[in-house]
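Asks: What shape does this take:
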Amino acid sequence: MGLPQPAPRFDRAEYFGWEEQQADKHEFIAGEVFAMVGARQEHVLVAGALFARFREHLRGTRCRAYTSDMKLEVEAADAVFYPDVMVSCDEDDRQRAMALRAPLLIVEVLSDSTAAFDRGAKFAAYRRLASLQEYLLVDVEARRLELFRREPVGWVLHEPEGEGDAATLRLAGIGLDLTALDAFGDLQA
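Replies: Next up is the predicted model:
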């Protein structure tokens, strides 16, 4: 019996070339490639609602909202991810074709299979981005928004003020008061 063959490892440049040829999306972490799985309908609806809200709010500014088809390269973590939604106001990012490098806001919609990674190792990688001001975690099952904001003391959790659909969370980086209805309204129909 032979020994198991090691999985092929890529550097980021090789990954970008390889990923461009793939039908499915893959994230990259320190030489390893991980296939992305499809999302549930609730996940897609919430991510889409947030993207649409950000896009409309940012219209006419130098900032842009991006969906999960745009990659994020975190050079300091030797990683490439597909966040659910990102906002970048960086002029260099506006010129990048395949992957952003300087978002100020990242949103991840949690699922049972990704929640621990999104809260742990992925957030640790994201924190290495000097541009990142806010990281929004959206828990569809609990209908909860959790915003981590970079402050002089470190990353601080901010939760919405108020109750129900009117609960509001201030996204200071883009100057938007986001309500629970903005995020979860499509799930109520």
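
Asks: use CA for all of it now, contacts and neighbours both
Replies: Noted.

Asks: Just after the longest helix belonging to the chain, pick out the following helix or strand.
Replies: Ranked by residue count and defined by DSSP state H, the top helix of the chain is helix 41-58. The first helix or strand that comes after helix 41-58 along the chain, using DSSP states H and E, is strand 64-67.

Asks: Which strands or helices does the longest strand along the chain pack on?
Replies: In the chain, taking DSSP state E as the definition, the longest strand is strand 144-151. Applying 3 or more Cα pairs under 8 Å, 6 or more residues apart in numbering; DSSP states H and E, one finds that strand 144-151 contacts strand 134-139, strand 154-158.

Asks: for comparison, sequence B:
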Amino acid sequence: MAHTNRPTIIRLAVYWIIAAAMTGVISGLAFATGVVEWVYQDLQRPLLLPPVMILTWLWIAKTMMMALVLWIVDRFGHGWARRVSIGLLVLLYLASGGWLAGFVILRDVTFGFYAILGSWILTALTVFVIGRAQKFSAVLMWPIFIWTTFMLTVSFELMRLNSGLQLAGL
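Replies: Model (predicted):
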């Protein structure tokens, strides 16, 4: 693709609109289905679980940052890694849907943990491949990877505390 044919700022706006709609759906479902009350009132929760509004804002920031990374890779990426990176980023958005189905809709802390684990593996792979396509985008993916790692830890603790999982020494 010639550099002049690369996506413009309009496509970034479209990516951000889609990402905002997705976060709105996830947040709306979480609040409307009572999953917030379920997590914060009914479940045993780890001390490291942030308040729901902080969790919501960080989820929104992560999703919007992924849209920015998608646009940067799409516009400035090069080689085989550009197309693979775009595909991996789309898969990361779909992984959010998997978590949504398991944790929010089914209210299954174990499924939620495995969905986040899959997302964590996919995020690590995405950071690696994006680094081949466009270095700055890989740097922007690190906060997303750190956030996913944190949520993997929170999800594991939710699963451990609420599913009867007993680990030696924990």
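
Asks: TM between them?
Replies: The TM-score (TM-score structural alignment, normalised by the length of the second structure) is 0.34; 95 aligned residues with a Cα RMSD of 4.8 Å.

Asks: can you map out the helices along the second structure?
Replies: With DSSP H as the criterion, the second structure has helices at 9-32, 35-37, 52-76, 80-99, 109-133, 135-162.

Asks: among the ones you listed, which is the most enclosed?
Replies: The highest mean neighbour count among these, using mean count of other Cα atoms under 10 Å, belongs to helix 109-133: a mean of 21.

Asks: tell me what it is packed against?
Replies: In terms of contacts (3+ Cα pairs under 8 Å, 6+ apart), helix 109-133 of the second structure is packed against helix 80-99, helix 135-162.

Asks: tell me the angle that helix makes with helix 135-162.
Replies: Helix 109-133 of the second structure and helix 135-162 are oriented at 170 degrees to each other (axes from the mean of the first three to the mean of the last three Cα atoms, to 10 degrees).

Asks: Out of the helices and strands packed on strand 144-151 of the first structure, which is the most enclosed?
Replies: Per-stretch averages of neighbours, counted by mean count of other Cα under 10 Å, single out strand 134-139 among these, with a mean of 22.

Asks: With respect to E19 of the first structure, which of the helices and strands packed on strand 144-151 of the first structure lies nearest?
Replies: E19 of the first structure lies closest to strand 134-139 among those, at 25.7 Å (Cα to Cα).

Asks: Tell me which of the helices and strands packed on helix 109-133 of the second structure sits nearest to V52 of the second structure.
Replies: Comparing those by Cα to Cα, helix 135-162 comes nearest, at 13.0 Å.

Asks: Surely E108 of the first structure is within a strand?
Replies: Yes - counting by DSSP: H, G, I helix; E, B strand; the rest coil, E108 of the first structure falls inside a strand.

Asks: For burial, what's the neighbour tally of it?
Replies: A count of neighbours around E108 of the first structure, defined by other Cα atoms under 10 Å, yields 24.

Asks: Report the separation between it and R12 of the first structure.
Replies: 22 Å (Cα to Cα, to the nearest Å).

Asks: Likewise for K122 of the first structure?
Replies: In terms of Cα to Cα, K122 of the first structure sits 17 Å off from R12 of the first structure.

Asks: Same question for R149 of the first structure.
Replies: Counting by Cα to Cα, the gap from R149 of the first structure to R12 of the first structure is 28 Å.

Asks: A124 of the first structure too?
Replies: From A124 of the first structure to R12 of the first structure the distance is 19 Å (Cα to Cα).

Asks: between the two, who's got more neighbours?
Replies: R12 (19 against 13).

Asks: Report the separation between the more buried one and W18 of the first structure.
Replies: Taken as Cα to Cα, the span from R12 of the first structure to W18 of the first structure is 10 Å.

Asks: swap in F148 of the first structure?
Replies: 33 Å.

Asks: More neighbours: which of the two?
Replies: F148 (19 against 12).

Asks: residue contacts, the more buried one?
Replies: E134, Y135, L136, W155, V156, L157, H158 (Cα atoms under 8 Å, 6 or more residues apart in numbering).

Asks: if you set the cut-off to 6 Å instead, what comes out?
Replies: If you count contacts by Cα atoms under 6 Å, 6 or more residues apart in numbering, F148 of the first structure has them with E134, Y135, W155, V156, L157.

Asks: likewise V127 of the second structure?
Replies: V127 of the second structure touches A138, counting by Cα under 6 Å, 6+ apart.

Asks: I'd like the distance between it and L88 of the second structure.
Replies: 9 Å.

Asks: Report the contact partners of L147 of the first structure.
Replies: L147 of the first structure neighbours (Cα under 6 Å, 6+ apart): Y135, L136, L157, H158.

Asks: TSV please, covering the residues you listed and showing distance to H43 of the first structure.
Replies: Below are these laid out as TSV (distance: Cα to Cα, whole Å):
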residue	distance to H43 of the first structure
Y135	17
L136	14
L157	22
H158	22
